[in-house]
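In: Could you work out the structure for the sequence below:
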Amino acid sequence: MILKYEIQKQLKEIYIDNIADLHYNLGSAALYEIAIRRREGIISHMGPLVVRTGAHMGRSPNDKFIVKESSSEKNIWWGKVNVPIEENKYDRIYSRMMAYIQGKDIFVQDCSAGADPDYRLPIRIITETAWHSLFARNMFRQYKNEDELKNHKTEFTVIHMPNFHAKPETDGTNSNAFVIVNFGKSTVIIGGTHYAGEIKKAIFTVLNYLRPLQKV
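Out: Prediction:
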C-alpha cells in the first residue's frame, strides 16, 4: 500500500504544500462520483460524464511555450511552433501557481505514456479537478497492480490548474492561458484552459523530444 504521506512528501519537493486533501490514483468510478458531487459536470443519457471547457474548446497553439534553458536549447528548432520563454518568467508563473494550489484539493495520477516497456515514460498528472484526473486515467496507461505502482518513478510531471491564469503583461504569455514545457525541470505547467487535450498533447510533445534523442 502506498501511503499518502509519501506522495505528499514528493509533492513538497516541487513546492506543492498546504493542500486541503490529496486524492491519489483514484479509480475511474471514484473520480466520476467526485466530479458529479463537485458539480464539475453532469450525467448525460446512458451515463457519460459531460463537462464544459469554457472559452477553450480545443487546443491553444498560440499559448504554448518551451523554456529556453541550457540542457535542451541546442536540440530544439525554435520558431513559430516551438516558441521560447525565459526561465525567470517560467519560475515566476510557477511560484504563483504553487501559491494558488495551497488550500485546494489535489488529484494525482501516476501512470505512463507509451506501450513499449523499454521506452514508456512514467508520468505524474496533477490536477485541481476530478474530471481532468479521470481524463488522464483514461488517456494514459495504468499500472496493473499495486506492486507495479509502487515501482513508479516519475520522469515527467504535468501540473494542470485550469482556474489559474497568467498575466500576459508581466509573464510574457499571449493570453491568460498557457502551456509551458520545461525540459530542464521535467515539468509541464498548464493554466487558464479547461481543455483536457492540452494534457495529452503536452506529453506527446515531451515524447517527441525525448525519444528521438534516444534514436527511437
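
In: can we go C-alpha only for contacts and neighbour counts from here?
Out: Will do.

In: Check the chain and tell me which residue is nearest its centre.
Out: Computing the C-alpha centroid of the chain and ranking residues by CA atoms, centre = their mean puts residue 158 first, at 2.5 Å.

In: so is that one in a helix, a strand, or just coil?
Out: With DSSP: H, G, I helix; E, B strand; the rest coil as the basis, residue 158 sits in strand.

In: What's the local residue count around residue 21?
Out: Neighbours of residue 21 under the rule other CA atoms under 10 Å: 13.

In: Which residues are in contact with the nearest residue to it once chain neighbours are set aside?
Out: Using CA to CA, 6 or more residues apart in numbering and skipping the chain neighbours, the partner closest in space to residue 21 is residue 105 (4.6 Å). Contact partners of residue 105, counting by CA atoms under 8 Å, 6 or more residues apart in numbering, are 19, 20, 21, 22, 23, 128.

In: Now show me the structure for the sequence below, then we'll compare the two:
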Amino acid sequence: MSDPTTTSLPKDNLIQIGLRATGDIHYQLSPEELIRDALRRKEGVLSSTGALVIRTGEFTGRSPKDRYIVKDSITADTIHWNDFNQPMEEKYFHVILNEMTTFLDSRPELWVRDCYVCADPRHRLNIRVVTETPAISLFAYNMFLRPTDEELEHFNPDWRILSAPGLKLDPVACGIRQPNAVVISFRHKMILLAGTGYTGETKKAIFTILNYLLPKEKNILSMHCSANIGREGDTAIFFGLSGTGKTTLSADPQRKLIGDDEHGWTDDNIFNFEGGCYAKCINLKEDKEPEIFQAIRPGALVENIRFYPGTDIINFEDGSITENTRVSYPLSYIGNSLEPSVGDMPKNIFFLTCDAYGVLPPVSRLTPGQAMYQFISGYTAKVAGTETGITEPKPTFSACFGAPFLPLHPGHYAGILGRKMKEHGVKVWMINTGWSGGPYLKGSRIRLAYTRAMITAALEGCLDNVDYDTHSIFGVAMPRTCPGVPGGILNPRNAWPDPAAYDKMASDVASWFINNFKKYEDGVTPEVRNAAPVTGTQK
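Out: Okay, the predicted model is just below:
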C-alpha cells in the first residue's frame, strides 16, 4: 500500500488555483486507503458487508435554492435563468473562492482525485476534485470514470471541483442565502462546494455543466435517464422521476446495463457520463433489487443509514435520518454492466410515469410532437412513501425529467430529442407504472409483471403491427392487445367502473399539464404546442 502523504501531483497544479498546498496531499488513493483514512478520522464506520457508512451532516439531500451559476459574458444570454439557475455576480465567486482556498489551506491534509466523465473518448472531460475529506474522494472514485496510470502521467484537468463541507460562509459577504453554496463558473471552469457534505451535490454539479456544454457546443442530447442494450445491439433509454421504476425496469438480466442515471446521445451512439451508480437504498430488499443489495460491499459508500441496535447490520427500513438514504459504488459492481459503457443508437425510448390518478394508459406510443411535449412536461405523481410528508397524491412536473440540472431552456433539449427521433426512426413509449381502474386508494397499482411485459413487447416489436385506439384527451396511441397483459386495462377508461368519473379525472389531469406547460410555450415549436392534451371544454 502506497504512502498516503506522498504524491506524484505537482503542487504547482494546486498553487495555480490559489492553494498554497502546505499540508499533506493525498493523491489518487485507492478505495482501501480512502476507507482507512475515513476510519482514522472517525468520519465513518464499516457495516457488516464491509461498506463504509457515513453521515453527511446537516444536509442529507441537495439544496437547490443554494446553487448558483456565475453570470458573465458566457452565460448571461445563454442560461435559462430561473429558480434552479440562480445568477451570481462574478465578484462573489472570487470572494467565495478566496474563502475556500484559505479554509482548505488551513487543513492539515487534503485529498485530490483526478477522474473524468463521458465514456465516449471523443467527448471526455477531465475533472480534478480537491476535498477536505477522504469520503468525498471515495465518492468521486466510485461515481466518475477512472484514468489509467498512463493517462495520469499527462493528465490536465478541464474542470476543477473544490469541496469544503466544513466551511461556513458569510452570506452577506458572499452574496448568498445561507452559509452553504454550490457555485458553478463556466468562465473559470470551476465548481465550488461549501458547507455541505451531501455527496450528490458533486455529481449533479458535473451533470449540470455537461447539460450546458454538450447540447450547446456539440448538439449532443444530455439525458437524465438509464439505458441498457440487448444482445442484438438494440439500445433502450428509460426516463422517469423518483418512484416510477426507472432503476428496477432498466435492470434487466437479459440486457446489459449501460448506466443508471446520466447519458449522452450523439449522432452514432449512447454513452454513460459516469463510472458508477448512486442508488437510493430506503427499504432496499435483496429479492426486489438484488443488484443494488449485492453492491453494498467493500468500496461502496453508504450515506445516512442506521444499524440495527447493537449491530453493524444496516437497517434499510429506517428513514429516521432521511428517506434519501443512498449508496455509491462503481458500475463494475453490477454483474451485467457494459464495459466500456457505450451503446449503439437507441431503438426505443420509454417515458415512465407513476400516474396516481389512473388516467394515463399503461402503455402508449407517442408521435415526435407528443414525445417532445411529454419530455418537457416530465410528469409523475408522488404518493405516500415517496417523500416525507406526502400523505396523498401530488402531481409533479420536472422538465426533461431533470429540471434542477438544465442550464438551457427545456425546449432546446426537446428539440434535439425530436430531431434525433425523426432522423433515426426511434419509437417513444409512455409507460404508466401507477394506477388503473381508479385513482390512488380506489383503483389498483398496475402489476410490475404487466409493466415488464409491455416493455418486452415494445422491445421485441410485438406492438408494431397491432391495432391502436387514440386517447380522446391526450391523443396518444393505445394498443388494443399486448402479450402478457389483460386487454381490459390497456384503455384506461374501460378499466374504470364509472366512465364519466374517468372523463372528469382525465380532464383535471390534462388541465394540470396545460397549466404547467405555459411557462415553456415561448421556447418550443408549434408541433410541440399542438401536442398538448385537450380538456373537455376545448373539444
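
In: Please identify which of the contacts of residue 105 of the first structure is nearest to residue 143 of the first structure.
Out: Nearest to residue 143 of the first structure out of those is residue 23 (CA to CA; 16.9 Å).

In: Surely that closest one touches residue 110?
Out: No - taking contacts as CA atoms under 8 Å, residue 23 of the first structure lies outside contact range of residue 110: 11.4 Å.

In: If you count surrounding residues, which of these two has more?
Out: Each of residue 23 of the first structure and residue 110 has its neighbours counted (other CA under 10 Å); residue 110 has more, 23 against 17.

In: if I line the two up, what does the residue nearest to the centre of the first structure land on in the second structure?
Out: Taking TM-score structural alignment, residue 158 of the first structure has residue 161 as its aligned residue in the second structure.

In: Report the next helix or strand after the helix or strand residue 370 of the second structure falls within in sequence order.
Out: For residue 370 of the second structure, the element it lies in under DSSP states H and E is helix 368-377. For helix 368-377 of the second structure, the following helix or strand on the C-terminal side (DSSP H and E) is strand 379-382.

In: Report the aligned residue range of the first structure for that following strand.
Out: Aligned by TM-score structural alignment, strand 379-382 of the second structure corresponds to no residues of the first structure.

In: buried stuff in that strand?
Out: Neighbour-count burial for strand 379-382 of the second structure, counted by 16 or more other CA atoms under 10 Å, picks out 379, 380, 381, 382.

In: my guess is the third one contacts residue 435, does it?
Out: No - proximity of residue 381 of the second structure to residue 435 does not meet the contact threshold set by CA under 8 Å, at 10.4 Å.

In: quick one on the thing from earlier: can you give me the separation between the residue nearest to residue 21 of the first structure and residue 23 of the first structure?
Out: According to CA to CA, to the nearest Å, residue 105 of the first structure stands 7 Å off from residue 23 of the first structure.

In: And the residue lying closest to residue 470 of the second structure once chain neighbours are set aside, how far from residue 453 of the second structure?
Out: Counting by CA to CA, 6+ apart, residue 470 of the second structure lies nearest to residue 477, which is 4.7 Å off, once chain neighbours are set aside. Distance, residue 477 of the second structure to residue 453 of the second structure, by CA to CA: 18 Å.

In: Same check on residue 189 of the second structure?
Out: Between residue 189 of the second structure and residue 453 of the second structure the computed distance is 46 Å (CA to CA).

In: What of residue 379 of the second structure?
Out: When residue 379 of the second structure is compared with residue 453 of the second structure (using CA to CA), they lie 22 Å apart.

In: again with residue 517 of the second structure
Out: Separation of residue 517 of the second structure from residue 453 of the second structure (CA to CA): 32 Å.

In: Just give me the match in the second structure for residue 203 of the first structure.
Out: For residue 203 of the first structure, the residue aligned by TM-score structural alignment is residue 206.

In: Just the element for that match, please.
Out: According to DSSP H and E, residue 206 of the second structure maps onto helix 200-218.

In: list the buried ones in that helix?
Out: Using 16+ other CA under 10 Å as the test for burial, helix 200-218 of the second structure gives 200-203, 205-215.

In: again with stretch 75-94 of the first structure
Out: 83, 84, 85, 90, 93, 94.

In: cool, and stretch 178-192 of the second structure?
Out: Of the residues in stretch 178-192 of the second structure, 179, 180, 181, 182, 183, 184, 185, 186, 190, 191, 192 count as buried by neighbour count, 16+ other CA under 10 Å.

In: same thing with stretch 39-53 of the first structure?
Out: Neighbour counts over stretch 39-53 of the first structure (16+ other CA under 10 Å) mark 40, 41, 42, 49, 51 as buried.
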